[in-house]
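> sequence-free structure coming up:
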């Protein structure tokens, strides 16, 4: 039963993070859909870890593969935080997005990436019985 509560909590956190992102785009004072490009980083972030786990299961334990996975994932996460800051700063006269929208995107990034981390922590446990889902 604890697995279902964790799954519900992760689904709630994911929806809160995406709500922050949509609010950054859709509020009348912001009204700009450029921040939705951050979703690409949300989709790409888990792939290196998933590929690394699959590769490590087949070939034995390799620290180089795991370290490369962490490096690529870190680059993706930092890029997702850098994109809204870059959009809010340039060009200086007429920025692409407002700083309020940038703040909403950054808070949404924190929530979504903590949710992705939570998914890996909850489902990494080998004692979880997947047949109950």
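Structure's in. What do you need? Please read all numbers here as calculations on a predicted model, not as lab measurements.
> rest of the way, CA atoms for contacts and neighbours
OK.
> please enumerate the helices of the chain.
2-26, 38-44, 47-59, 63-89, 99-123 (DSSP state H).
> contacting residues around residue 113?
By C-alpha atoms under 8 Å, 6 or more residues apart in numbering, the residues touching residue 113 are 42, 77.
> residues touching the residue nearest to residue 101 when sequence neighbours are not counted, list them.
The spatially closest residue to residue 101, leaving aside those adjacent along the chain, is residue 24, at 4.5 Å (C-alpha to C-alpha, 6 or more residues apart in numbering). Residue 24 sits next to 30-32, 35, 100-102, 104-105 when contact means C-alpha under 8 Å, 6+ apart.
> use this one as the comparison:
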């Protein structure tokens, strides 16, 4: 039952984050859809971690490996780019600063949801995402 509660709360967080992103795009005073390019970063952010986890054998006693560190570095670059893109759009006056703040709020919520997913379903304990 704990897995279902976690899944429901994570989907609620994802929906709230996407709502802020859509508000930053579709409100009548903003009405520009440039911030939707941030969706690419949402899709790309977990990929290095999945590849790194698949390649690295977790049975070794090493606390870290080069592949794991590279995956963390690439994920960090993707997340920072997701926060930087709306700021660059606002500085270039493609979007307004209010839309930028809504998109940044959505970024915080979405990336917290992705982190929560990996914390809840990333371990191989009693329940995991593999059972779904």
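Perfect, I can see it now. From a predicted model like this one, the values you see are computed outputs, not experimental measurements.
> adding distance to residue 131 of the first structure, write the helices of the first structure out as JSON lines.
Listed next are those as JSON lines, based on distance: least, C-alpha to C-alpha, whole Å:
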{"stretch": "helix 2-26", "distance to residue 131 of the first structure": "12"}
{"stretch": "helix 38-44", "distance to residue 131 of the first structure": "26"}
{"stretch": "helix 47-59", "distance to residue 131 of the first structure": "20"}
{"stretch": "helix 63-89", "distance to residue 131 of the first structure": "28"}
{"stretch": "helix 99-123", "distance to residue 131 of the first structure": "13"}
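> nearest to residue 132 of the first structure, of the ones you listed?
helix 2-26 (9.6 Å; C-alpha to C-alpha).
> in the second structure, which residue range corresponds to the closest one?
Under TM-score structural alignment, the match for helix 2-26 of the first structure in the second structure covers residues 2-26.
> how big's the offset between the matching stretch and the first structure?
Stretch 2-26 of the second structure, aligned to the first structure and superposed, deviates on average by 0.4 Å (mean C-alpha distance after the TM-score superposition for the first structure).
> next one: stretch 98-116 of the second structure
Counting by mean C-alpha distance after the TM-score superposition for the first structure, stretch 98-116 of the second structure comes out at 0.3 Å.
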